[in-house]
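Asks: The amino acid sequence is not available; the structure is as follows:
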């Protein structure tokens, strides 16, 4: 059994390496002047998007960041911030290898030895991959609505062979290519099936068993370790399925999790349990899955806290921790 696990681990890492030659500059950093030091962390912060994600769509004049308004705000408050662009639809290992090259690029640009990594959705397991292969590069890992334990939404999609084939075709040949074209990185590989397998409950369980971390507790009723070997772990998530009826993209995405989880303890795509990782800042914000990154264009509930403020406060938290 142990031997088969080792072989599976080697195979998955090899698959990632096979696609690792597709690299992309991680220099999407806001061109703004710092006016304060509230968010000035010791180590740079690299943000990693989830499924169907991007660093930025469009140019500097007409465009939208995945982490909408977050990076410029942190930069104005003294942080050194970058946004990664990995495949919008691929396995954790392939995305992880792409991210690794960008991590090393940021380290070279900044002259630092470590980074603070923040991953949303599938970006959560993706940043975990860096700690697996290059733990010395990690100062902290923060998951936001992370699919650390998977989502039954992926299981539901994979369980219907006809539906899965249709979703894969649309995603692989239409949605994925449009995203990579709009983000000016058309060479990134796209594979919806591998993406769904990675964030499924079974796929996530296999990944966690092969690469255990103290940041994930044995059950959702417990908390994972907040630090290990000098590296720190944090997370937060939302539990709302609808916050703004005018945000049509968010409304569409947020109807998925209630199909399998009901209307409680999920952000419309990822269950609360899956997102709990390390020190849980809070796991019941009035956010949908896209609200967690301030999309689309900052539309959310009038009564929920500003997501940009949460990221700014977290950068200050990292700063005070000496990270």
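Replies: Yes, it's here. In this text, all values refer to a predicted model and were calculated from it rather than measured experimentally.
Asks: Every contact and neighbour count from this point should use C-alpha atoms.
Replies: Fine.
Asks: Show me the helices in the stretch 151-300 of the chain, by range?
Replies: In the stretch 151-300 of the chain, helices defined by DSSP state H, counting those that start in this stretch lie at 152-159, 161-170, 176-182, 192-199, 201-210, 248-253, 258-261, 272-275, listed in chain order.
Asks: alright, now check it against this:
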């Protein structure tokens, strides 16, 4: 956490490693979801409401590690991808249906744009240094979403 803080633009903010582990545990996530249920899926693997009663639109997209070598692109040079492949193998509930850190269906919030893109966890935000599979292009996903929001009048 100190390394992340050091690399962050907000390096003076306090870090709580134990607290973050608690919040990201199944118990911590369940507590959060009970307190803030907006956009949650009614059934596992389903979708939540696109528009909640609080006037907020909810959308989600995520990826899974597919190990399709033809489409890996620069991911083959990304050391974090190799680490996430190993971590993804430890999943029980969503084995072969995770991005190395988060299970596919755990990412479903509101209207699901897609949850099976060939992307590991950092690929979704075009990290590291743009090393991601050839398809989909994370930048295009964000641009498409901006257009989607524009047509909703947001």
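Replies: Noted; the coordinates are in hand. These numbers come from a predicted model, not from an experiment.
Asks: one step back: so which of the helices of the stretch 151-300 of the first structure is nearest residue 286 of the first structure?
Replies: Closest approach to residue 286 of the first structure among those (C-alpha to C-alpha): helix 272-275, 12.1 Å.
Asks: Tell me roughly how far the closest one lies from the second structure on average.
Replies: Mean deviation of helix 272-275 of the first structure relative to the second structure after superposition (mean C-alpha distance after the TM-score superposition for the first structure): 0.6 Å.
Asks: Report the aligned residue range of the second structure for that helix.
Replies: Using TM-score structural alignment, helix 272-275 of the first structure lines up with residues 104-107 of the second structure.
Asks: Buried residues in the matching stretch, which are they?
Replies: Neighbour counts over stretch 104-107 of the second structure (16 or more other C-alpha atoms under 10 Å) mark 104-105, 107 as buried.
Asks: Residue 125 of the second structure -> the first structure?
Replies: Applying TM-score structural alignment, one finds that residue 125 of the second structure aligns to residue 293 in the first structure.
Asks: tally of neighbours for residue 23 of the second structure?
Replies: Neighbour count of residue 23 of the second structure, defined by other C-alpha atoms under 10 Å: 15.
Asks: Leaving out chain neighbours, which residue sits closest to it?
Replies: residue 29 (6.0 Å; C-alpha to C-alpha, 6 or more residues apart in numbering).
Asks: ok so, going back, list the contacts of the match of helix 272-275 of the first structure.
Replies: When contacts are defined by C-alpha atoms under 8 Å, 6 or more residues apart in numbering, stretch 104-107 of the second structure is touched by residues 44-46, 60-64, 94, 97-98, 115-116.
Asks: at 7 Å instead, please
Replies: 44-45, 60, 62-64, 94, 97-98, 115 (C-alpha atoms under 7 Å, 6 or more residues apart in numbering).
Asks: which residues in the second structure form strands?
Replies: When assigned using DSSP state E, the strands of the second structure occupy the ranges 59-64, 111-118.
Asks: and the gap between the spatially most central residue of the first structure and residue 162 of the first structure?
Replies: Nearest residue to the geometric centre of the first structure (C-alpha atoms, centre = their mean): residue 123, 2.1 Å. Computed as C-alpha to C-alpha, to the nearest Å, the residue 123 of the first structure to residue 162 of the first structure distance reads 28 Å.
Asks: Whichever residue in the second structure pairs up with residue 232 of the first structure: neighbouring residues, count only.
Replies: Under the alignment (TM-score structural alignment), residue 232 of the first structure pairs with residue 57 of the second structure. Burial of residue 57 of the second structure is recorded as 17 neighbouring residues (other C-alpha under 10 Å).
Asks: my read: residue 57 of the second structure touches residue 51, true?
Replies: Yes: at 4.5 Å, residue 57 of the second structure and residue 51 qualify as touching, with contact defined as C-alpha atoms under 7 Å.
Asks: circling back: can you lay out the helices of the stretch 151-300 of the first structure as JSON lines showing distance to residue 323 of the first structure?
Replies: Conversion of the helices of the stretch 151-300 of the first structure to JSON lines gives the following (distance: least, C-alpha to C-alpha, whole Å):
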{"stretch": "helix 152-159", "distance to residue 323 of the first structure": "34"}
{"stretch": "helix 161-170", "distance to residue 323 of the first structure": "40"}
{"stretch": "helix 176-182", "distance to residue 323 of the first structure": "32"}
{"stretch": "helix 192-199", "distance to residue 323 of the first structure": "29"}
{"stretch": "helix 201-210", "distance to residue 323 of the first structure": "26"}
{"stretch": "helix 248-253", "distance to residue 323 of the first structure": "33"}
{"stretch": "helix 258-261", "distance to residue 323 of the first structure": "36"}
{"stretch": "helix 272-275", "distance to residue 323 of the first structure": "22"}
